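**Student:** Kindly generate the corresponding structure for this input.
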Amino acid sequence: MLSISDAKSAGGAVSYFSDHLVMEGAINPTEDYYANHGEAGQWFGKGAAELGLTGDVTAEDFGRMLLAIDQNGEKMVVNGGDENRRAGWDLTFSADKSVSSLWASSSPALAAQIKLAHDNAVAKAMSFIQDDGGIAARRGKGGIELENAKMIAAQFSHGTSRSQDPQLHTHNFLMNLAQRQDGSWGAVQSKEFFVRKMAAGALYRVELANQMQQLGFDIERDKRTFQVKGVSEDLQKHWSKRRQQVVAEMNKHGGKSAKSAEAAALSSRSKKEEVDQELLINRWHEEAAYFGLNQEKIAELQAQEKEQKQMPTADQIWSELTQHASTISDHQLKAAIFEQSQGILSADQAQDYLNEFIQDNETVILRDHRGNKRYTSIEMIELERSIIDGAKSRLNESHALPKTSVNIALANVPTISDEQRNMVNHITSNGGLAIVEGMAGTGKSFALGVANEAWKNEGFNIIGTALSGKAAEGLEAGSSIKSQTLHSLLIQLSEDELTKKPAARKLTPKDVIVLDEAGMVGSRQMSLLLAKAEEAGAKVVLVGDSKQLQPIDAGGSFRGLSKALGAASLTDIRRQRQGWHKDAITAFAEGDAGKALTAFKSRNLLQTGKTHDQTISKMVTQWKSDRDQNPNSDSLMLAATRFDVAMINQATRELIKDELTGNKITINNSEFQKNDRVLFTRNSKALNVKNGTLGIVLTTNDNTMAVMIDGDIKRTVVVQLDQYEHVQHGYAVTVHKSQGATVDRAYVLADERMSGQEWSYVAMSRSRDDTHIFCDENLITELEQTMSSSHLKDLSTDYQIEDSDSQTPDMALDAIPEFEVDKPQEQSQSQMEL
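**Tutor:** I've put the predicted structure just below:
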């Protein structure tokens, strides 16, 4: 694992590191945190070599480099000598706990070999950062120009955590000083090594895994990392006390990002204890033996038969890479290939394989409008181009309704607005595909209901569909179009792959498919639906908002189709009752969170808490106060993650515990009583509930729970718990589950990672009346930037294919039709590096 700290000032770094350096040829005995039991720090990097900095790191040399002062006392950069200058960053590589456990439990000879394996892996990763352009020096007025440069880093290895558990890791203090190509010196642009963090960390693990294999151990992949096979998980957990402290601190404050992890590590850090090294090693060996990891077991692990693994094919890798994204950045591709190489290749072999993969016939190199490389597969290019080309080919198909039929339907609803009228005319006109782009709360379903009447009067069969059961239910309720999930519709329209049984449902030219929340549908499902409709001559109407939550699967096909074909537009927000609220929603949709948040702050609708628990407490207290004052109105609390949703639900139940009565039952470790709010989390035909249906518990007994379902028409379902147990507390839900919902009041817990532009737009547009925002105090300064950062899904057709001799001629790209390139919006760094 690689973690990168925030930049440190020269003065702060000198103070922090001064006790860990060689003083006149010997380690300062007062502290050995950055000197592994007497092992001195070491210089690393081409820039260090240019200055003659090799071998042990002395306090004098370290201090000069922090201040950017040469051996003659001269400034190496403009602000050299300033103790408050940004001195550098700490890049820390940490071995997997299974490796650290083996290192701590092994004989001195084997422990030294494992330590060397770690050192070699660190060197490979740091060299990658340097050689891949991760060290960029500023040049020119204002330091705007960047060029590849030579790094200076001081490496300090250590083997224990602050809890005195084994933790093999190396701190690489990267100086904010690098040598340009002309020999001059400049400050470092941190973005370049930050965007390579995932790739460098993965390459470190590749080399470490390979070196552990050379020592005789077997390696097994563990999601994005690896473990040494056979090392006790109980022992690893026992030796992860420091990690448990950090997680507890993060949970306390609600943090989830790398930055929060760093803050939690700092705030929960205690002074490192002074422990006799020999006593510590003896303790480790005793603890390891207790968990079954003694010298005999280690020898057994080295002698066991090893599984020979092969790299997956390019097709297999691209299938995984394009599951959730149509294209990936250069850095994402490197990280993905390196992760796949763990336990199979060495670091050098992995980099060779990367180059071969880029040259493979399945790989297509793209360039964005700034010239930056992105990658996709031939399959994804063909798929997404076929979506656009197929849609364009249907523009002139005859699907128009007689004008008189449309006018009659419009006349029956005198409250319809002009833009809703235009929408109805648009989707009932010619063309095999029609698109509606409507902001949240503009009455899309209402207008669809009018079109539904016109279609039915002319003998058309209208099929409503949406990605989720809850959205399909909302479409049907709002438009009277009988609706189902997209998944179930596609199953009905497709031949059974195993039995070759014909499709259960066949489309005809008299069918109209209305796909709601189309902006959340990925390219593969969109392609299949449009192909089935085109084959039968059925019309498709796509309704959605490309500015709302993006598809989980790859591709922003709805946005691409809307740009290519045009769309009816609905912008007159009708859901919110107050003008300022409508303006704020529009600002969130357009990425101007600053303007929107100012409006909320001025009306005391933004509250903060000193801790995450306090923030949640304020949220549920506000919810209860408003509910008690307005018992006939509905409300909903929203959060980004299921973890936060669970915390809010728990806090709410504690606050209203006196209202919860009757028999207590337990479902999936959660307790339910009469008057509890519940959320159904799986579709059920028997109960007529969808994933996302809400209700209130009426009665409970040992095996049943009666629930009154929310809605204009109240109904009660009796849940047989031995047949259906997919329920959880429903006071709060994730924003993803709330898209399409409307309530009187909403309460939003803003999250540091998830609160992007699209998320914020959906969260803030759920209520007719007030929306209250809650945020941890330490996150408030970043809230505006976070809520303005767009996470729009791209299409492979957003980019131009690179015209390069490196692309092999037999890729048959000439067979793929030409397309118009739309310039994509600039992506945030968090979006670029997953």
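**Student:** contacts and neighbour counts: CA atoms only from here.
**Tutor:** Fine.
**Student:** Look at I585 and tell me its secondary structure.
**Tutor:** Secondary structure, DSSP: H, G, I helix; E, B strand; the rest coil: I585 is helix.
**Student:** State the distance from the residue located most distally from the centre of the chain to K510.
**Tutor:** Most distant from the centre of the chain: T404, at 49.7 Å, with distances by Cα atoms, centre = their mean. For T404, the distance to K510 (Cα to Cα, to the nearest Å) stands at 19 Å.
**Student:** rewinding a little: and the residue farthest from the centre of the chain, that one's in a helix?
**Tutor:** Yes: counting by three-state DSSP, T404 falls inside a helix.
**Student:** And the helices in the stretch 351-500 of the chain, which stretches?
**Tutor:** 378-393, 403-411, 418-427, 444-457, 469-479, 486-493 (DSSP state H, counting those that start in this stretch).
**Student:** which strands and helices sit next to the fifth one?
**Tutor:** Packed against helix 469-479, as judged by 3 or more Cα pairs under 8 Å, 6 or more residues apart in numbering; DSSP states H and E, are the following elements: helix 444-457, strand 461-466, strand 483-485, strand 511-516.
**Student:** before we go on, could you also do this sequence so I can check it against the first one:
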Amino acid sequence: MITIQQLCDAEGAARYFSELDDYYREGGAAPAELVGCGATRLGLAGAFDKTRATAFAAALRGEVAGQRIGNPARHRAGYDLTFSAPKSFSVAALVAGDDRLAAAHDRAARAALAHIEAHALVTRQRGADGKGYEWRQVEGITGVFRHTTNRRVEPDLHSHIVIANAGYDQTTGRWASIDGKELFAAQREAGTLYMAELARGAREAGHEIDWTINAQGHPSFEIRDVPPELSLAFSTRTQAIEAELARRGLTRETASPDAKQAATLATRDKKLVGVDRAALVESWRALAREHGYDLDKRHGALIGNDQRLAASDDAVKRAIEHLSERDARFSRRDLEHECRIYAQGHASDADLAAAIDRAQRRGDLIQRPSWGRTAGGQRGHRSGFTTAEGVKTERALLETAGKLERANGARLIDPTGKAPLSDRVTARAIERAIAARESQNGRPMTDEQRAATAAILCSDSRLQVLGGHAGTAKTTSCLAAVADQARANGATVRAMAPTSSAASTLGEALGSRGETVASVLHEQAKPARPDARELWIVDESGMMSARDTKDLLQRAERTGATVILSGDTKQIGSVGAGAAYSQLSASVRPEHKHQLTQIVRQKNETLRGAVYDALSGRVREALQKADTLEIRTRDAQITAAAERYQQAQAAGKSALVVTLSRADRADVNKEIHDQRVAAGQVRDEREVQILDSKQWTAAQRSDAARYQTGDVIVWGAAHRRGPDRGEQTTVVESRDGLVTIQREDGSRWTFNPRNMSRFDVFDARALAVGRGDSIVTRSAMHNADGERLANGTRLEVTAVRGDRMTVRDEKGHQHTLDTHRGLHVDHGYAMTADQAQGKTADESIGVIRAGQENLAELARLYVIISRARERGVVITDDAQKLAAVLERNTGQCKQALETAADRDPPLPGALAQWLAEREAEREERLPGLPPMMAEPTDPGVVAAIERDREQLGLDAPDPDRDLDDQDLEQDLDFDGPEMG
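**Tutor:** Presented below is the predicted three-dimensional model:
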């Protein structure tokens, strides 16, 4: 695994790593080197000696080549990246004395360091105009210290890679501090690369391994020959840390990086010096023999060229399947990262790169710039891909949409479905339809609502797109009026949405039974009937993937249905790949596209203004108009959100807490539950077992390495001699690509997940519930009487007794749930922004932090604020930093088909400058990334261009920059995850 620790005390850090004591140098047995391009530039690269130790200590203090970096009082010494081998690997390398494994560890750590040097060693400097910042790559000075014991002198092969907070900037010729945020951002990739290379070294040394992926998605492995009991006997340091976490009510999975660090420090033993190395190793070997470990067994290489070729092609195939299920485009770095996980050490990075090239030549991968995170958390174009399948899907989508548009169907205003009506009759019919809906709603329609309703009713096209900002009442005004009129004229109206809750809401508004798009697509296809008239109204269409939208339109074409797609391009897009609704909104004819912009949900102008600001990307103004609370710590944010919820409920107002992550949702739910218990609003509390979907892609479900003991698998189909449909089974073992489960009758069944489908995998956990609690279904489930409860059904707990829980739904119907099986429910007080889309409450309370770079998107802020009728509350740690994150991260989905931006993407600094010079010479500008025709000769420019080519989006600065504009001291305000 990899951990990163910031070194703040320069003098302490210098002594910590440079002194030649027994622990850190182990009597000269542990290699120590000074590496990095910066060290090479200074002529200091090589094995540590007194000169290099002195120079490295100075670099940690911020003194390099006669230059002082930053303010001595604030300067951070650097960063300690610790790469630790799995315990069984350490035992095989150090106890059994397999030197090939120690060498493999060194190669793996250096490969991870090379990745960090290529992608994460950057400096942040003021922009050329004196405003904002830009990031560029620097050359680092790094000390590598390999150790073989922990503080309890147990075998523990690990390397400290200590990166001094000093990097050489080729552009300015100066040394500057490093932006540590990028090290944390690259931590996951570096850890996976280290583990993949380590596994490859083990396989090449002839060791069989068991590759696993933990709950956070981080890979690891153990060497199979090493008895688990022996590994445990050599892990008393780990056990002490886990015991300390348990004392604090935490585990490695639930503890934050700070909590883990505190537990580590609390259990740290004093360093032992003067240990007899030979005696120590002999004591290790004696213990190993007691556990039956064969110390003298030797192994031959397990990996041949043919195996590497097959493994690399298979890894690329599975990685593409995984990424393309959720994203129409993905970066090359993301693809390489996933390939390492699926390769499981059977192939090197070079093998995987060659396999990616083969996939391109076959046409499986198509180069497309991928828009995503670049240095400093900015957003920009990166080298990336889409898939041939994705392009095919989107082309079929647009082709089918065009056919529906051109297909003349009966106008919805026409009761006969045969002959056109006169303008006067049509106008009267439209007015009656609008008046009827206005009477039912108790309010008049706006001019744009009336216009959209009339246009849809009069159109004979079989495809209409209705767009509208959140709160424009497009469902209760336009769609409801259209549905009423269509039904009155003999058409069958079907209400559909991507989620059960949205489908239920739409069905209630239209007076129809709400259906999920998935259920419609799984119906047996029916042939078109000339006399049949069907109107399909699909709400929240922006949440549909390109594939589902294509399949739905193709089914509508075959059955002769008319389709209205309703949505909002500014809200959160599909979890699946593609941006179908946005594509269709841009491609349909103007007369078939209708837009509502007048928001009517918010009851005060200030809140409505915040929604409009969020729509327009004016984030700072939106946060100022909303009730924005700055609360520094996460725990305090969770408590504040729960208190605001309780206050709103006490005032008789409906409230909705919206979070970005599932972890935040769970903690807010628990806090509200606990506050309600303390207030006497929830009584007779008991624990029940619930199931949380892991939300794996199909490729992840096919990977046996991901399955852990205790995982619950729920089967969607019956299998011969295996589980029945709906049966809940528990994973008891995963090995050699096979998963063994225990069925409800106690029998065991082994299967290969690569050959199976129609099942889902869940985490099982305990949930405290009591009378008066609000819960919600997280998946479709059945009550004790076999009645189906749709996903998203809100329930109130009325009693929990024995193995039964009685609940009441929003319509007042009573249901009994069987609690001896895992329930697909959770507390219903908070929801993620994706789940909240389509909901409305008097008060919305959003929890959104600036450090949540991967989740904090403008679309999610828009959803949070626009849910509220009366009050929108945003709880954050730092409003200014949050605004900066949201301004550069809109959250809009990507499409596979080429766009104008792809043909002429924004290019990085050096490359853009070179192109501009070619244009000035009136040479034709080539699309995209051009070949280097008139190569520049300046070495610095060549190097900068090559870096730009390699990673689009990392802007090179103006080489004529005044050195006084440099920001020599970086701020680290990003809490990176610990790689475990």
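**Student:** Now the TM-score, please.
**Tutor:** Once superposed, the chains reach a TM-score of 0.80 (TM-score structural alignment, normalised by the length of structure 1), with 776 aligned residues with a Cα RMSD of 4.5 Å.
**Student:** for the helices of the stretch 351-500 of structure 1, which one sits closest to F774 of structure 1?
**Tutor:** Closest to F774 of structure 1 of those is helix 469-479 (Cα to Cα; 26.4 Å).
**Student:** How about residues contacting the closest one?
**Tutor:** 445-450, 452, 464-466, 481-485, 516-517, 683, 690-693, 740 (Cα atoms under 8 Å, 6 or more residues apart in numbering).
**Student:** Of all the helices and strands packed on helix 469-479 of structure 1, which one comes closest to A289 of structure 1?
**Tutor:** Here strand 483-485 is closest among those (Cα to Cα), at 55.0 Å.
**Student:** want to throw the helices of the stretch 351-500 of structure 1 into TSV with distance to Y290 of structure 1?
**Tutor:** Below are the helices of the stretch 351-500 of structure 1 laid out as TSV (distance: least, Cα to Cα, whole Å):
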stretch	distance to Y290 of structure 1
helix 378-393	53
helix 403-411	79
helix 418-427	72
helix 444-457	65
helix 469-479	52
helix 486-493	51
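**Student:** Could I get the full set of strands for the stretch 301-450 of structure 2?
**Tutor:** Using DSSP state E, counting those that start in this stretch, the strands assigned to the stretch 301-450 of structure 2 run over residues 330-331, 365-367, 370-373, 379-382, 384-387.
**Student:** list the buried ones in the second one?
**Tutor:** By that I understand strand 365-367 of structure 2. L365, I366, Q367 (16 or more other Cα atoms under 10 Å).
**Student:** Just tell me the aligned range of that strand in structure 1.
**Tutor:** Alignment note (TM-score structural alignment): strand 365-367 of structure 2 is matched to residues 363-365 of structure 1.
**Student:** average offset between the matching stretch and structure 2?
**Tutor:** In the superposition against structure 2, stretch 363-365 of structure 1 averages 1.0 Å from its aligned positions (mean Cα distance after the TM-score superposition for structure 1).
**Student:** ok, residues contacting that stretch?
**Tutor:** Where contact means Cα under 8 Å, 6+ apart, the residues beyond stretch 363-365 of structure 1 that reach it are F357, I358, K373, R374, Y375, T376, S377, I378, I801, E802, Q807.
**Student:** wait, which of those is closest to A149 of structure 1?
**Tutor:** For the contacts of stretch 363-365 of structure 1, the nearest to A149 of structure 1 is K373 (20.8 Å; Cα to Cα).
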